[in-house]
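Colleague: Turn this into a structure:
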Amino acid sequence: MAEKDVTEKKLLDYADVFADIVNVTLFDGQRIIEERDLADALPRSVYKLDGKMHEQERDVAKFWKKNQLRISLIGLENQSEAEADMPLRVIGYDGAAYRSELNADKKGKPKVRYPVVTLVLYFGYQTHWNKARSLKECFDIPEPLEPFVNDYPLHVIEVAWLPDETIAKFQSDFKLVADYFSQMRKDESYDPMPDEIQHVRETLELLSALSGDDRFWESGKGVKEGEKFTMRSVALDKIEARGEARGEARGEARGRKEGIAAATMKIVRKMLTMKMPYDSIAESTEMPVEEVVRIAKESGLAY
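Modeller: Predicted coordinates:
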């Protein structure tokens, strides 16, 4: 679980990705925040409970700064499932940040006041976020008391439900992530975008952690530092290249009499399990669409 948590944070911690997410989800794609204006913030804070000190940790947090002045602290939280207590968690993170500002004053440091913003990135694609979206929704509040209970809204970004025109505004690798979950929501099939990946391993590891599809993780392990690929070439071709090597080593899958190589057959079947469109499979493997359809039927993978 700890390894999975770390994996989910690595891509979003890049300044270009972090700035891109905030600019698109909050500012409709305007480049309000530049990556050079972001500085790492400590994700951990401490609180006291039952006489003992406990730690709580955000997923990713950065300061937005201009001329060394802090404008805001912005946090991102990843959720693959809706969580009923999320408003309580977020107010805990935000409250700790404000307490840190207050403590800085008491230590004689220059008085600093800046707002704190937390965005919850929800990657579920089968249902909308169906849990509490505000602090008040976490409680059964007696009616006479309700006007006096302060509320605290939760800012949930439902990634899979972002409009196509919004996804098109992303300029970082998060565009590929959002596109994957959007496609899976629509028909549970995936036709990779041709865009080049900047942070290859981190993007694939994030997709693997959030989707539960280990093929992304496996392909990420084979990427060398500095290599550049598109989602299609890494997520499909590189996986199958390793599959071909393993298959040849074991002497498996010789292919059909028509001369279709064993590796190509594996590529086609793997793409079929991902429910890629037949014409996209044909284009990627330079195979007639009719042949793809035939393989799908014979393999029991037709759709």
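
Colleague: CA only for contacts and neighbour counts going forward, please
Modeller: OK.

Colleague: for this protein, longest strand please?
Modeller: Longest strand in the chain, counting residues (DSSP state E): strand 69-79.

Colleague: Now the element after it, going C-ward?
Modeller: The element immediately downstream of strand 69-79 (helix or strand, assigned by DSSP states H and E) is helix 86-106.

Colleague: Check which residues of that next one are buried.
Modeller: Within helix 86-106, the residues scored as buried using 16 or more other CA atoms under 10 Å are 86, 87, 88, 89, 90, 91, 93, 94, 96, 97, 98, 101.

Colleague: so what's residue 219 closest to, chain neighbours aside?
Modeller: residue 239 (5.3 Å; CA to CA, 6 or more residues apart in numbering).

Colleague: What are the neighbouring residues in contact with that neighbour?
Modeller: Listed by CA atoms under 8 Å, 6 or more residues apart in numbering, the contact partners of residue 239 are 215, 218, 219.

Colleague: Show me what the longest strand of the chain is in contact with.
Modeller: 8, 41, 58-65, 114-124.

Colleague: Repeat that for stretch 45-53.
Modeller: Residues contacting stretch 45-53 (CA under 8 Å, 6+ apart): 54, 55, 56, 57, 93, 96, 97.

Colleague: Next, the structure of the following sequence, for comparison with the previous one:
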Amino acid sequence: MRLATPLLKPDATLKNFFHYKSRFADIINLVCFDGQPILSRNSLSNEDTDMSTVFDFDEHPISFNAYRDTLVKVSVGGIYALIAIENQKAIDYHIPVRTFVYDASSYKKQYQDYLDEKKWNKEAKLKLIPIITVVLYYGERKWSGPRTLLDMMELPEEMKGIMNDWNTHIIDVKELDASLLTDKDNRDLIEGLQMFYKWQGDLEFFKERKMSRDTAIVLASLVDKGEELLKIIRKEEKEEIDMCESIDNFRKEIVSIKDEHDIFVLLQSY
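Modeller: Presented below is the predicted three-dimensional model:
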């Protein structure tokens, strides 16, 4: 008997999903530029996501080892910037600190590149490329964590307005208007997730809802009933998944089988 396939991990499925430049450009255009087509797939190039570095503080150097989910260099009007996407399924109460360190490490790497070039080119000048980190939150609960560094602090009145802050651009995908997305896979993923969180078990809710197999797998990794959805997807041999039809067929097979052992065998076959 085959072993059940482990539930897909959201970190891996979402990294793979937004590795496609058209999807990345589309979601960033919506959340950063109000849906204006500022970025296109041709203006993007994937960057190394390794943020590992060493902060040398005199006698106490500190090593930092981490990887971003997605990091892309973009060109806007001939000027370069770096945009990162971090994917969150659960609320992370220290995420302002985490993204702050990620961005600081990116700037540190740029400075190290400048020092290396300076050895060979005495005319080299330090010019940092700006970095924007966007956190996409996919959880069912409303985001209740801090959004900035100052949200994590208690400040005396005299220091307010003086402290430097670090804003974490947290986007709750439940609140996005998916109709503004131009990439069908992006739209299907966001709308599908929003629908699952509202679903009360009525199949009519998913009537005529079709999405690519690739997108359905990502959706399966995000929802609480993902194991059942993944079994449905594995059963389908088509590249386009009809959500309503597939869920209905799965239910009918379960209902038609009375023996618990047979039900277990059926589930393993998906």
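
Colleague: in the longest strand of structure 1, what's buried?
Modeller: Quick answer for strand 69-79 of structure 1 (16+ other CA under 10 Å): 70, 71, 72, 73, 74, 75, 76, 77, 78, 79.

Colleague: any idea which of those residues is closest to residue 224 of structure 1?
Modeller: Distance to residue 224 of structure 1 across those (CA to CA) is lowest for residue 78, with 26.5 Å.

Colleague: Counterpart of that closest one over in structure 2?
Modeller: Alignment note (TM-score structural alignment): residue 78 of structure 1 maps to residue 87 of structure 2.

Colleague: so how far is residue 10 of structure 1 from the residue nearest to residue 219 of structure 1?
Modeller: Residue 239 of structure 1 sits 22 Å away from residue 10 of structure 1, going by CA to CA, to the nearest Å.

Colleague: what's the answer for residue 183 of structure 1, then?
Modeller: Noted for residue 183 of structure 1: a distance of 23 Å to residue 10 of structure 1, by CA to CA.

Colleague: How about residue 22 of structure 1?
Modeller: Taking CA to CA as the measure, residue 22 of structure 1 falls 16 Å from residue 10 of structure 1.

Colleague: Comparing the two, which shows the higher neighbour count?
Modeller: The neighbour comparison of residue 22 of structure 1 against residue 10 (other CA atoms under 10 Å) goes to residue 22, with 21 against 17.

Colleague: what residue lies at the spatial centre of structure 2?
Modeller: residue 87 (3.1 Å; CA atoms, centre = their mean).

Colleague: now that one: how far from residue 254 of structure 2?
Modeller: 34 Å.

Colleague: same thing with residue 9 of structure 2?
Modeller: Distance from residue 9 of structure 2 to residue 254 of structure 2, by CA to CA: 26 Å.

Colleague: neighbour-wise, which of those two wins?
Modeller: More crowded of residue 9 of structure 2 and residue 254, by other CA under 10 Å: residue 254, with 16 against 12.

Colleague: ok, now which ones touch the more buried one?
Modeller: Residues near residue 254 of structure 2 by CA under 8 Å, 6+ apart: residue 263.

Colleague: all strands of the stretch 1-150 of structure 1, in order?
Modeller: Assigned by DSSP state E, counting those that start in this stretch, the stretch 1-150 of structure 1 shows strands spanning 38-40, 44-49, 52-57, 60-66, 69-79, 116-122.
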